[in-house]
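> the following block contains a protein sequence and its predicted model.
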Amino acid sequence: MLINENLNSLGFKGVKNIYKNLSVSELVERAVLNGEGKLTSSGALNVNTGKYTGRSPEDRFIVDQRSIHNDINWGKVNVPIAQENFDLIYKKLIEYFQGKDLYIFDGFAGADKRYSMKVRFINELACQNLFVHQLFIRPTEEELINFSPEFTLICAPGFKADPVVDKTNSEAFVIINFEKKMVIIGGTMYSGEMKKSIFSVLNYILPQKGVLPMHCSANIGIEGDTALFFGLSGTGKTTLSADPNRRLIGDDEHGWSDDGIFNFEGGCYAKCINLSKDNEPQIWNAIKFGTMLENVVADKNGEVDYSDDRFTENTRAAYPVDYIPGAVLEGTGSIPKTILFLTADAFGVLPPISKLTKEQAMYHFMSGYTSKLAGTERGIKEPQATFSACFGAPFMPMNPSFYAKMLGDKIESADVDVYLVNTGWAGGPYGVGKRMKLSYTRAMVTAAINGELKNVEYVEHPIFKLMMPVSCQGVPSEILNPINTWENKDEYRKYALELAKKFKENFSKFTDVPENIQEIAASIE
């Protein structure tokens, strides 16, 4: 069989059973029989990932090779590892699989066939093979006949690295090898590492084809108008894009070509802490048989308590996009008309919504200000103000200026409206103020997408120079200017200046910044 020939070429020997492209039912059955998880009352498979309940950014590496060395933005995010260390880890990883079962899923990353990448996932665990089956694009039977992977991902949570010998930072590792067209993952059972690794690969490959890769969700209206939602985990991408009045294209990762946008995936990976049927009915109803839950608390009868964060606040649900009613199953959309940058401002000083010029959009895209929310990375217990270039720095191999220039060109050519939306705190910083009401945020987002904010009156924020609307249907006008929500106006200005200083400090590290973007940076007080 082709699969065995491929496994031999990868070095696999003496594996026990090979389960290739199993159905959802078969994968769920294997996961339960193996003791990897339990079924909940809704039929979803609930898995506990142990101590790794979020991404582990300090354990992510890219093999430093001559062919890519000058392209990669090396540093704290893109950490190099030597080829010889990769080879050492890989040899031990393959030996680890002897006598073990393998679960293989062949799928696509990228809904636009002109740019899609064939990926083979090789898993130690059936539950993780279920995850990639539901999250990535599932081929037809015909497409599987002569399937030849362009990239291979091997994931073995039970295999642990030796930091001293292997030159890793811990027992866990996520290593991308562009020349070998391979990703290897070990020591962590958090499934999101697989998803984000393939995203990182596409973020390097697609720009070379004129496609802007984006960490964003996307939906489309009945008139064919596409909207993009940028933001880090927990800022509301999944929640706000799952709009019953619009069709979901995808909830996390997309490409923007000259012809439109396309989803990288075939599924959604939604946060479900404090999930409720009233606030997020589409996500609630998607959690059924075939969905994989991570680290959700359930009792002995399988009844789930989404408010319980005893394992992590980063509880997750992975399900195929067709579990969302009316989703765009082909995974494509028109050139965007509206872009929304979502930020969870822990300082509580940014306006709940503001309109951006193209230059401001490029500036805020490069800045990527938000707050790391509890649980999304190991060790994060409460919101921390942070900057993540392109709203996805951990997954962007190249210089942020490169991606920002691509975005600016596309905004200009398509005359896109861009808004900065604060889904974080108002009336004070975290611990004092309150999180912005979801109903208000939804109303502002709807107004932006429908074009209702194009012609309203605006006022300029005195420090950040953002244009704030003075009215928005469904939103109390007094909250549109954030200073109005603070009892102590002097305190507001103090916190706003403190955040502005952080913006300046962060932006000073960028290189090759266009002059018009430097002017935006200089205008902030």
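Looks like it arrived, so ask away.

> C-alpha only now, for contacts and for neighbours.
OK.

> what's the first-to-last distance across stretch 111-119?
End-to-end distance of stretch 111-119 (C-alpha to C-alpha, to the nearest Å): 13 Å.

> can you check stretch 299-310 too?
First-to-last residue span, stretch 299-310, C-alpha to C-alpha: 13 Å.

> what segments of the stretch 101-250 of the chain are strands?
Assigned by DSSP state E, counting those that start in this stretch, the stretch 101-250 of the chain shows strands spanning 102-109, 117-123, 151-156, 173-177, 182-186, 212-220, 226-230, 247-250.

> and the ones you listed as CSV, adding mean neighbour count and distance to A298?
Output for the strands of the stretch 101-250 of the chain, formatted as CSV (neighbours: other C-alpha atoms under 10 Å; distance: least, C-alpha to C-alpha, whole Å):
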stretch, mean neighbour count, distance to A298
strand 102-109, 24, 27
strand 117-123, 22, 26
strand 151-156, 22, 26
strand 173-177, 24, 29
strand 182-186, 22, 27
strand 212-220, 27, 29
strand 226-230, 28, 31
strand 247-250, 29, 28
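
> of these, which is nearest G424?
strand 226-230 (14.4 Å; C-alpha to C-alpha).

> quick one: contacts of the closest one?
214-220, 237, 240-241, 333-342, 391, 449 (C-alpha atoms under 8 Å, 6 or more residues apart in numbering).

> orientation of that strand relative to strand 212-220 in degrees?
120 degrees (axes from the mean of the first three to the mean of the last three C-alpha atoms, to 10 degrees).

> and stretch 45-52, how far out from the chain's middle?
Centroid separation for stretch 45-52 versus its chain: 19 Å, with C-alpha atoms, centre = their mean, to the nearest Å.

> pull out the buried residues from that stretch.
By 16 or more other C-alpha atoms under 10 Å, the buried positions in stretch 45-52 come out as 45-49, 52.

> next, the one to line up against it:
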Amino acid sequence: MAATAETPNEHPLPPHAVRLEDQGFTGLGEAFWNLPQAVLVEHALGRGEGQLADSGAAVFRTGTYTGRSPQDKFIVREPGSEGEIAWGSVNRPVESEVFDRLLGRVQEHLQGRPVYVTDTFAGADPEHRLAVRVVCERAYHALFAHQLFLKPSAEELGAFRPEFTILAVPDFKADPGRDGTRSEVFILVNFARRMVLIGGTLYAGEIKKSVFSILNYLLPRRGVMSMHCSANVGDAGDVAVFFGLSGTGKTTLSADRRRHLIGDDEHGWSDSGVFNIEGGCYAKCIRLDRTNEPEIYGAIRFGTVLENVVLDPETRGCQFDDASLTENTRAAYPIEYIPNYVPSGRAGHPKHIVFLTCDAFGVLPPLSRLSPEQAMYHFLSGYTAKVAGTERGLGAEPSATFSACFGEPFMVLPPQRYAELLGQKMRQHGTQAWLLNTGWTGGGFGEGRRIPLPYTRAMVDAVLSGRLDEVPLKTDPIFGLRHPLSCLGVPETILEPRSAWADPILYVEAARRLAGRFRKNFERFGGISPVIAEAGPLISG
């Protein structure tokens, strides 16, 4: 695959762009620059990195690490940023000397080895986009970056100057005793060097979320709200934003053939409106169903990257129901694979914000209309249940958790900073907020059942169409949430969680326990307005 005098590299580095040597990378083998999709697929399969599914998608296994490794992520402590970062269990500090030594070892590892370079943009709004260069030793990761981020034009590539560089070296395993890491895996973010080092793991989601973490530091400092959300827009220009952690339904609910998809996971909200940070989608595809999720199912085709999806050994058909490798099977594809996407990746200001939660205890109403104060309370709380496989270390059952801003693992600044910015924008543009529970009804996990997706879609339709504007609301006596008494296409027993339980006493006990967890979690937020702090559950314990 190396270029020779007879077979020159068809995609050489543009003459005016920044070279790897200019960034201090020397002694590397051949660099494959900005290869197109088909060539990257050829390279990945030719190198034995993956297999081809019968749909044309390229399938890769990530081995030991089938999800993110949050405990192995560190931020380099340096004078320019250390005063703003929310240090703690999410943003762990590491000294610059550790980063420099590890970078030197990674460069030694890459000596003489071929690398793939993908120059991309993050941020569809030209005023707020970030030029990101991804350098990796796997063609599979280059294909992932090609599909997930925004592609510069030929003219833009000719003058491309990376503002951040991500170096992904999964075949390099760190030595904790020597390198100062926690394990063989490392994700080190250096704002001073404008670089991210990722090693020891094949899971491509680390590349994606590293870019998001960078923008969660940069954008709010410019007055732009960075959001872990999906977004779509109706024909009338009404924008809807869906916040939520992995597995709560962001991608599924925003991919609606009756509306236009802005993006499925990461967005900014500037003075001009909402813009997609990415150019592709990264959908969970465990138990993917053609009927319930036709848009995502249809996106599984040539060029799509599948992670840890099991293939039939004879037909190469995707076994989407097979979770033997992980629950966190993934599909990465360009957003244009979804019908009715917004080519510009931009739209106006949100009319509705929907906070998605997967309530593992089955006690929250499926749908609640939030006051401005409740919106801030639940945004800061970020309650949901993580699904096994999304992160290492989770058990077989969902684990209830509180993740500030519905994305705390990626938030670099204090959560209050994002909440204040969101509140300002919601007040300025008259945005209505809702809490949508995509979790359990009639009991907790193992006893009740997951709320059927058609019911959830019906509730979203009712919200976005305005059909619930005049529907009577009932206030839940424990959580203080106001939920509609009726919704077209949804049984009333689903809308009223207490009535869905066979034993009302057990419901009250479970609801009180969860309310207590809400109140206990919120104690960690200092400097919050009492009006917001009092907008949570009314009864607990």
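Yes, it's here. Computed from a predicted model, the values in this text were never measured in an experiment.

> any idea what the TM-score is?
Scored by TM-score structural alignment, normalised by the length of structure 1, the superposition of the two chains gives a TM-score of 0.98; 525 aligned residues with a C-alpha RMSD of 1.2 Å.

> follow-up on the earlier one: now distance to G408 of structure 1 too, for the strands of the stretch 101-250 of structure 1, in CSV please.
Shown next, in CSV, are the strands of the stretch 101-250 of structure 1 (distance: least, C-alpha to C-alpha, whole Å):
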stretch, distance to G408 of structure 1
strand 102-109, 25
strand 117-123, 26
strand 151-156, 30
strand 173-177, 29
strand 182-186, 31
strand 212-220, 11
strand 226-230, 15
strand 247-250, 22
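
> out of those, flag the one nearest S477 of structure 1.
Going by C-alpha to C-alpha, the one of the strands of the stretch 101-250 of structure 1 nearest S477 of structure 1 is strand 226-230, 23.6 Å.

> coming back round to it: among the buried residues of stretch 45-52 of structure 1, name the ones in helices.
Per DSSP state H, helices hold no members of the buried residues of stretch 45-52 of structure 1.

> so which of those comes closest to Y440 of structure 1?
Using C-alpha to C-alpha, the buried residues of stretch 45-52 of structure 1 come closest to Y440 of structure 1 at N46, 32.5 Å.

> matching that closest one against structure 2, which residue comes up?
Matched by TM-score structural alignment, N46 of structure 1 corresponds to V59 in structure 2.

> got it, and V418 of structure 1?
With TM-score structural alignment as the criterion, V418 of structure 1 pairs with A433.

> can you tell me the closest non-neighbouring residue to that match?
I353 (4.6 Å; C-alpha to C-alpha, 6 or more residues apart in numbering).

> which one in structure 1 is aligned with that neighbour?
That one, I353 of structure 2, aligns with I339 by TM-score structural alignment.

> contacts for the host helix or strand of its match?
Assigned by DSSP states H and E, I339 of structure 1 belongs to strand 338-343. With C-alpha under 8 Å, 6+ apart as the test, strand 338-343 of structure 1 has contacts from 226-232, 235-237, 365, 368-371, 416-424, 445, 448-449.

> so how many other residues sit close to I137 of structure 1?
26 (other C-alpha atoms under 10 Å).

> pretty sure it contacts F105?
No - using C-alpha atoms under 8 Å, I137 of structure 1 is not in contact with F105, being 10.5 Å away.

> which ones are touching R457 of structure 2?
L253.

> before we move on, the earlier item: ok, the residue nearest to A433 of structure 2 to F164 of structure 2 distance?
For I353 of structure 2, the distance to F164 of structure 2 - C-alpha to C-alpha - is 31 Å.

> for P415 of structure 2, same thing?
Counting by C-alpha to C-alpha, the gap from P415 of structure 2 to F164 of structure 2 is 24 Å.

> next: H141 of structure 2.
17 Å.

> how about the strands of the stretch 101-250 of structure 1, which one is nearest S257 of structure 1?
strand 212-220 (6.7 Å).

> how many neighbouring residues does the counterpart of L480 of structure 1 in structure 2 have?
Under the alignment (TM-score structural alignment), L480 of structure 1 pairs with L495 of structure 2. When neighbours are defined as other C-alpha under 10 Å, L495 of structure 2 has 23 of them.

> tell me where the stretch 401-525 of structure 1 has helices.
438-449, 489-507, 515-523 (DSSP state H, counting those that start in this stretch).

> the strands of the stretch 101-250 of structure 1: which one's closest to E58 of structure 1?
E58 of structure 1 lies closest to strand 173-177 among the strands of the stretch 101-250 of structure 1, at 8.7 Å (C-alpha to C-alpha).

> could you tell me how many residues sit around Q23 of structure 2?
Q23 of structure 2: 10 neighbours (other C-alpha under 10 Å).

> which residue in structure 1 lines up with it?
By TM-score structural alignment, Q23 of structure 2 lines up with L10.

> F445 of structure 2 now?
Aligning on TM-score structural alignment places F445 of structure 2 opposite Y430 in structure 1.

> can you tell me the closest non-neighbouring residue to its match?
A346 (5.2 Å).

> hmm, P383 and the one you found touching each other?
Yes - between A346 of structure 1 and P383 there is a contact under C-alpha under 8 Å: 6.4 Å.

> the two: who's more crowded?
A346 (29 against 19).

> what does S529 of structure 2 align to in structure 1?
Looks like S529 of structure 2 aligns to P514 there (TM-score structural alignment).

> quick one, what contacts its match?
Counting by C-alpha under 8 Å, 6+ apart, P514 of structure 1 has no contacts.
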